[in-house]
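1. can you look at this prediction? I've put the sequence above it.
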Amino acid sequence: MGGALTLTLSALAYPSMLGVTKVSTAQDRVIANTQWGPLTEQDRDFVVKVRAAGLWEYPLGKIGLEKGTSKAVITASEHLVDGHAALDTSCRKIAPMLNITLPNLASPQQQGFVTQLTAESGERFDTDFANILRVTHGSIFNTIAKIRSTTKNSLVRALADQANNTVLDHITVMEKTGLVDFDTALFTQTTPPKLPQSDLTPPPPAPGQPEVVLTPPPNATSTPVDLGGGAPVNPDPTVG
């Protein structure tokens, strides 16, 4: 890849996911005790970040369906739309149960991805699409595992399970495009620049604003979390 893309990935791609791994000064602080287990700041921010990821990756999937010039890029775009629609449904189910406010917009940095790729076309679009999305998914992969292994909240665990499967699938389809520059991607993931927290945080929804819904495709294969009609999912019996 050229220097321009390397600069873009270093300055833009990784920080959009950084908020998931550094959400506060006390990530394990319990902010609510629920029938599904205690909810920490880290748990809450994870649900918000999964929602925010869909708010830019789902639109990029739609763009990729129109602009992609190879079958592999089209397939990757289909997986983005399908996977994030299902994750979004899960987030919108879980959030009110845990009293979590969800954003209607991605973070400023994530919106920057959409702006950048909307302006591109042809081979440049395909290459930047595959590399930016490989970097961001690779960056979040380990974080999902950490959430899954440490959270005491069964709803958050269920969302982490779904997110893990979805992100692994998206990493795989991006790699199958044959366009990923692994040296640049791995360097960007392990050497993140520091940006203001305001660039990494999705804005809260405006009062009274309708909730944005990411509609599943007609041929959807991904499924949202099954909450069993609202009953606790593997509840923690030690929490009232």
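-> Yes, it's here. Since the structure is predicted, the reported quantities are computational estimates derived from the model, not experimental observations. Numbers count the residues shown, from 1 in each chain.
2. from here on, just use CA atoms for contacts and neighbour counts.
-> OK.
3. for this structure, which helix is longest?
-> When the chain is parsed with DSSP state H, its longest helix is helix 122-150.
4. which strands and helices sit next to the next helix or strand after it?
-> Later in the chain than helix 122-150, the nearest helix or strand by DSSP states H and E is helix 154-175. Packed against helix 154-175, as judged by 3 or more CA pairs under 8 Å, 6 or more residues apart in numbering; DSSP states H and E, are the following elements: helix 41-67, helix 71-97, helix 122-150.
5. ok, now with 7 Å
-> helix 71-97, helix 122-150 (3 or more CA pairs under 7 Å, 6 or more residues apart in numbering; DSSP states H and E).
6. and the angle for the longest helix of the chain with helix 41-67?
-> Angle of helix 122-150 versus helix 41-67, following axes from the mean of the first three to the mean of the last three CA atoms, to 10 degrees, is 160 degrees.
7. mind listing what's buried in helix 122-150?
-> If you call a residue buried by 16 or more other CA atoms under 10 Å, then helix 122-150 has these buried ones: 125-141, 143-144, 147-148.
8. with stretch 148-162 instead?
-> Those would be 148, 151-162, for stretch 148-162 by 16+ other CA under 10 Å.
9. how far does that stretch stretch from start to finish?
-> Distance between the boundary residues of stretch 148-162 (CA to CA, to the nearest Å) amounts to 10 Å.
10. want to compare, so here's the second one:
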Amino acid sequence: MLRRVPRALRTAVIVAVLLAVSASIAQSWASGTPGTAGYTQTAWGPLGPADRDLLVKVRLAGLWEAPTGQQAEQQASRAEVQTVGTNIHHEHVELDQLVMETADQLGVLVPSRPTAEQLTWMNEMSALTGTDYDRVFVQRLRAAHGTVLPVIAAVRVSTRNELVRQFAAQADEYVTRHIGYLESTGLVDYSALPEAPSPGLLGSGRGPADLIVPALVVLAAVLAAIALFSAMRRRPGPVGLPVRGPAPDATARAIAAIAAPAPPPHSRYPESHITGSHPRIPDPRVSQTGPHPRVSDTGPHPRVSDTGSHSRVSPNAVSPNAVSQTGPRHSVKR
């Protein structure tokens, strides 16, 4: 039964299944629970993917915002910006201790160094001085806090884990207070802040990574449809007959199998009396020169003289009965 399925269709289905399984395994490992990609039971209740994601994002925020706040204490040109840097530095150290304790209790792996994008921001600010530094420092940290605050609020109102709920409430207080610090400087450009994610396909805590498996399923369906359509267009005809042109019937095949009749044997009679489609075969014993043929008398045939308008047959050549053909009348000699 499997051999009847077109090869292109089988290949497309196998490739799609392998991609879907690979993506599912990758998502499971990324979520910290290989093989499950869902909730795990803990002493404080079920721990879901959104809970683990919150701990990771808060840890990443502290890895670059705490040292940046410490840098602002010395590099900022305005006193209020220096004060904001000092507060953010100390409070992020406290928040980082909370996230590490919570992650250890729940068995969640958290990063140990900033991301490449965060390192780029830190290098950008390190090269600035004066008011340029103040403006970029406030704007970068305000945008980062505004991005993580909705994640904290969403987990706080929807988590099923009691320990994560307590941590989310504490993290919400820290981040909200930091936003107030930064906005108090008057250097925030609100028109340049990133827009909040719109609800819909990527809403409710979903990200682009959550669309990998659905996209692979849709791709598999499209490939299967294309392969099926292609197989139907070039479907072969019955076995043993050509794909194109009318198939010969049994009668035609039988007639074609009969050998053509052989030509009749050479006759001694003049070939002009033989009618048919076969070509004329010349007799090697007949001379082709002159208006009348001359037959050689070597052999069982009589010798015919071509002198005159009448022929004379020798009595010794034919039979005891001789026929004389002198003149227009015939005499028989017995």
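-> Arrived safely. Because the structure is a prediction, the values reported are computed rather than measured.
11. so which bit of the second structure is the longest helix of the first structure matched to?
-> Mapped onto the second structure using TM-score structural alignment, helix 122-150 of the first structure covers residues 130-158.
12. name the helices or strands packed onto the helix or strand hosting Q116 of the first structure?
-> Using DSSP H and E, Q116 of the first structure maps to helix 108-118. Applying 3+ CA pairs under 7 Å, 6+ apart, one finds that helix 108-118 of the first structure contacts helix 41-67, helix 197-200.
13. now those helices as CSV including mean neighbour count?
-> Below are those laid out as CSV (neighbours: other CA atoms under 10 Å):
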stretch, mean neighbour count
helix 41-67, 22
helix 197-200, 17
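14. can you redo the ones you listed as TSV with distance to T172 of the first structure?
-> Formatted as TSV, these follow (distance: least, CA to CA, whole Å):
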stretch	distance to T172 of the first structure
helix 41-67	15
helix 197-200	25
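15. between the ones you listed, which gets nearest to Q35 of the first structure?
-> helix 41-67 (14.8 Å; CA to CA).
16. which one is the residue nearest the centre of the first structure nearest to, not counting chain neighbours?
-> Nearest to the geometric centre of the first structure sits A53, at 3.1 Å (CA atoms, centre = their mean). Distance criterion CA to CA, 6 or more residues apart in numbering; nearest residue to A53 of the first structure, sequence neighbours excluded, is A106 at 6.8 Å.
17. just V138 of the second structure next, same as before
-> Excluding its sequence neighbours, the residue lying closest to V138 of the second structure (CA to CA, 6+ apart) is L182, at 5.8 Å.
18. which residue in the first structure aligns with that neighbour?
-> Matched by TM-score structural alignment, L182 of the second structure corresponds to M174 in the first structure.
19. its match touches V135, doesn't it?
-> No - if you go by CA atoms under 7 Å, M174 of the first structure and V135 don't touch, sitting 9.7 Å apart.
20. re the thing from before, residue in the second structure paired with the residue nearest to the centre of the first structure?
-> That one, A53 of the first structure, aligns with A61 by TM-score structural alignment.
21. quick one: V332 of the second structure is in a strand?
-> Yes - judged by DSSP: H, G, I helix; E, B strand; the rest coil, V332 of the second structure forms part of a strand.
22. how about it, what does it touch?
-> The neighbours of V332 of the second structure, taking CA atoms under 7 Å, 6 or more residues apart in numbering as the test, are A322, V323, S324.
23. what packs against the longest helix of the first structure?
-> Under the contact criterion of 3+ CA pairs under 7 Å, 6+ apart, helix 122-150 of the first structure touches helix 15-21, helix 154-175, helix 182-190.
24. if we use 6 Å, what do you get?
-> Contact here means 3 or more CA pairs under 6 Å, 6 or more residues apart in numbering; DSSP states H and E; on that basis helix 122-150 of the first structure packs against helix 154-175.
25. can you count the residues close to A220 of the second structure?
-> For A220 of the second structure, the count of nearby residues is 20 (other CA atoms under 10 Å).
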